[in-house]
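Asker: Give me a model of this one.
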Amino acid sequence: MVKWKWLRDYAGIGLGTVITALALNIFLIPNKVAAGGTSGLATVLHHTFGLPVGLTMLALDIPMFLLSLKILGARFGVNTLFGAGILAVSIDFTAPFVPVLTRDLLLNSIYGGVLAGVGMGIVFKFKGTTAGTDLAAAIINKLTGISIGQALLGVDFFVIALAGVVFGSAELSLYALISLFVTTKIIDLVQEGPSAAKAFFIMSSSSGEVADAIMAELGRGVTMLAGRGAYTKSERDVVFCVVSTREVSHIKDLVYRIDRQAFVIVADAHEVLGEGFSSPR
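Answerer: Model prediction:
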């Protein structure tokens, strides 16, 4: 079982890196959209000195990987080297064979960001990484105390700004920012999944009746959370349950049929595992 899980993870990392490579070669690299990361820096060097993007990325990643081992310890292992290596090979191998679909910078930024986000999301979902600026951000965090998120934003912004200076176009930097934003959003979507369910927090003076109705009419499990009003100091049960999106209207009607004064919070639940929903992998 462990062996198959190991093979599945590496197959997933490989698939994700190939998709990322296609995003770079079809949309971003040919159009000088350097959307941060070592791929962005390699794109700048490619158009300036003619260096192959994949090999340049690997040349940038390996020293950072070795430095991270020294500074951060053995936190980044085989998966990092595997992801970085496969991505570099995939970029240089597929570059001569893939078409450039459009020269429209907005289309390239959006679709390149979407496809790169799908690829990177798959890599992260299977516990992999492609090294790059996340290593640089982790090193900066360790040495300076700056948060990883701020460090990552700073590194990517530097790469995007550098591309704008080298290419002599602020417009390219603006498009690169669009691509980076799209990529990060798609990565989150791939990892968390679409909002397939809704979580309800219901505060009502008739919480027991509401809970019974949800279980009887919807067949959904309910958890009673102990709550206490900060102003009134009164204790009251909070009804918590998760339902599918198609049941949202039903549960709201049910709650307000019982208690018109109920206070209801509805939140997105991106991944729900367990009875009535998805099974754990």
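
Asker: okay, CA-based contacts and neighbour counts for the rest of this
Answerer: OK.

Asker: Okay, residue 272 and residue 195: tell me how far apart.
Answerer: 10 Å (Cα to Cα, to the nearest Å).

Asker: again with residue 118
Answerer: Taken as Cα to Cα, the span from residue 118 to residue 195 is 16 Å.

Asker: what does residue 240 give?
Answerer: 17 Å.

Asker: Could you do residue 51 as well?
Answerer: Relative to residue 195, residue 51 is positioned 42 Å away (Cα to Cα).

Asker: Counting neighbours, go ahead and name the busier of residue 118 and residue 195.
Answerer: Using other Cα atoms under 10 Å as the criterion, residue 118 and residue 195 rank with residue 118 on top: 25 against 15.

Asker: element containing that one, please.
Answerer: Using DSSP states H and E, residue 118 falls within helix 105-125.

Asker: For that helix, which helices and strands make contact with it?
Answerer: helix 2-23, helix 170-192 (3 or more Cα pairs under 8 Å, 6 or more residues apart in numbering; DSSP states H and E).

Asker: between it and helix 2-23, how many degrees?
Answerer: 170 degrees (axes from the mean of the first three to the mean of the last three Cα atoms, to 10 degrees).

Asker: how many other residues sit next to the spatially closest residue to residue 53 that is not a sequence neighbour?
Answerer: In space, and not counting its chain neighbours, residue 53 is closest to residue 42: 5.2 Å by Cα to Cα, 6 or more residues apart in numbering. For residue 42, the count of nearby residues is 26 (other Cα under 10 Å).

Asker: one more to line up against the first:
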Amino acid sequence: MKLSLSDFERRNFLVLTFAGIINAIGVTIFLAPVKLYDTGISGTSMLLGQLTPSTFSLSMFLLILNIPLFLYGLKKQGPVFTIYAIYTVIIYSIFAWLIEDVLPINVSIASPLAGTDLLLCSLFGGLITGTASGFSLRFGGAMDGIEVLAVIFSKQLGISVGAFVMVYNVILYTICGFCLQSWILPLYSIVTYMAAIKAIDFIIEGFDRAKCAIIVTDQADDICDALSKEFQTGMTRLAARGGYSGEDKTMIYFILNRFQITTMKNIIRKIDPKAYIVISEVADVFPMNQAQ
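Answerer: Predicted coordinates for the structure are as follows:
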């Protein structure tokens, strides 16, 4: 029996390849030349690469530090995640090595694109590496082994995964400051970190996150008919009872985007001026196909 990759898996590997390449570009073209630091294990590898002899390269530390962490988290994360993550880190390491040691690009003392401008390097480096991390996370992998440690140990420490990563990075940048005996580069590295977080949120959640509208009304039939006719979409109705009045109500659960909010409000106010509307953001919406 032949083993073959499905179209879904091929797409994932293609995107993860792209993520590894652009992460290598962000680190080696913008961050490493001016000694700014990426986050997590990537940033740790950059620091170790600067403190050790030139025979120990960034790409080598990436593999040495990341792959054992992914293997350690195999039981927690599963084999698919581990394979995707290791593959992404290998692509990242290979292209980091190519850019630094093989291709005719001088990244030893300054960024080829931004020179020695620390603000430009930190912003663009953070945006590019954050974009790479966002794509790797969205398509089932990871760019950094610190995320595995965060998942494993955050609950034991009583903190969130995000807080664990943040604490690790604060410690990393503090160590960088003491090692360099200067706080300018670690402070700019925090700018890199913040830009990366914004880029990750953009890739994973999208620029225009979906909205969830919860409408409490006693004229549900008319409202549902009007909204369905206007937006050509369905909605969910739940029976409800007023906590103060004790009257029977209907709660309508409705997914829309930010451009539809005003139209929705106007429709509801014309039908039921007393309707209660709550609007909140949702990170993801997964429409499930009905069984054929």
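
Asker: TM-score of the superposed pair?
Answerer: Laid over one another, the chains give 0.84 as their TM-score (TM-score structural alignment, normalised by the length of the first structure), with 274 aligned residues with a Cα RMSD of 2.7 Å.

Asker: circling back: and the angle from the helix holding residue 118 of the first structure to helix 170-192?
Answerer: Between helix 105-125 of the first structure and helix 170-192, the angle comes out at 30 degrees (the same axes, to 10 degrees).

Asker: And residue 124 of the second structure? What does it align with in the first structure?
Answerer: Mapped onto the first structure by TM-score structural alignment, residue 124 of the second structure lines up with residue 111.

Asker: Which residue is the nearest non-sequential neighbour of its match?
Answerer: Using Cα to Cα, 6+ apart, the nearest residue to residue 111 of the first structure is residue 27, at 7.2 Å.

Asker: The counterpart of the one you found in the second structure: neighbour count?
Answerer: Aligned by TM-score structural alignment, residue 27 of the first structure pairs with residue 30 of the second structure. Residue 30 of the second structure is flanked by 32 other residues according to other Cα under 10 Å.

Asker: isn't there a helix covering residue 30 of the second structure?
Answerer: Yes. Using DSSP: H, G, I helix; E, B strand; the rest coil, the assignment for residue 30 of the second structure is a helix.

Asker: Residue 93 of the second structure touches residue 22, doesn't it?
Answerer: No. Using Cα atoms under 8 Å, residue 93 of the second structure is not in contact with residue 22, being 11.3 Å away.

Asker: Wait, the match of residue 27 of the first structure touches residue 119, no?
Answerer: No. Counting by Cα under 8 Å, residue 30 of the second structure sits too far from residue 119 to count as a contact (10.3 Å).

Asker: ok, and the closest residue to residue 41 of the first structure other than its chain neighbours, which helix or strand is that part of?
Answerer: Among residues not flanking residue 41 of the first structure along the chain, residue 159 sits closest, at 6.0 Å (Cα to Cα, 6+ apart). Assigned by DSSP H and E, residue 159 of the first structure belongs to helix 148-167.

Asker: Could you check the angle that helix makes with helix 170-192?
Answerer: Calculated by the same axes, to 10 degrees, helix 148-167 of the first structure forms an angle of 150 degrees with helix 170-192.

Asker: For helix 148-167 of the first structure, give the aligned segment of the second structure as residue numbers.
Answerer: Residue span in the second structure matched to helix 148-167 of the first structure, by TM-score structural alignment: 161-180.

Asker: what's the mean deviation for the matching stretch versus the first structure?
Answerer: With mean Cα distance after the TM-score superposition for the first structure, stretch 161-180 of the second structure departs from the first structure by a mean of 2.0 Å once superposed.

Asker: how far away is the equivalent of residue 200 of the second structure over in the first structure from residue 7 of the first structure?
Answerer: Using TM-score structural alignment, the partner of residue 200 of the second structure in the first structure is residue 187. From residue 187 of the first structure across to residue 7 of the first structure, the span is 22 Å (Cα to Cα).

Asker: So those two - more neighbours on which side?
Answerer: Neighbour comparison, residue 187 of the first structure and residue 7: the larger count goes to residue 187, with 24 against 12 (by other Cα under 10 Å).

Asker: wait, what's in contact with that one?
Answerer: Residues near residue 187 of the first structure by Cα atoms under 8 Å, 6 or more residues apart in numbering: 117-118, 120-122.

Asker: Kindly recompute the last result at 6 Å.
Answerer: 117, 121 (Cα atoms under 6 Å, 6 or more residues apart in numbering).
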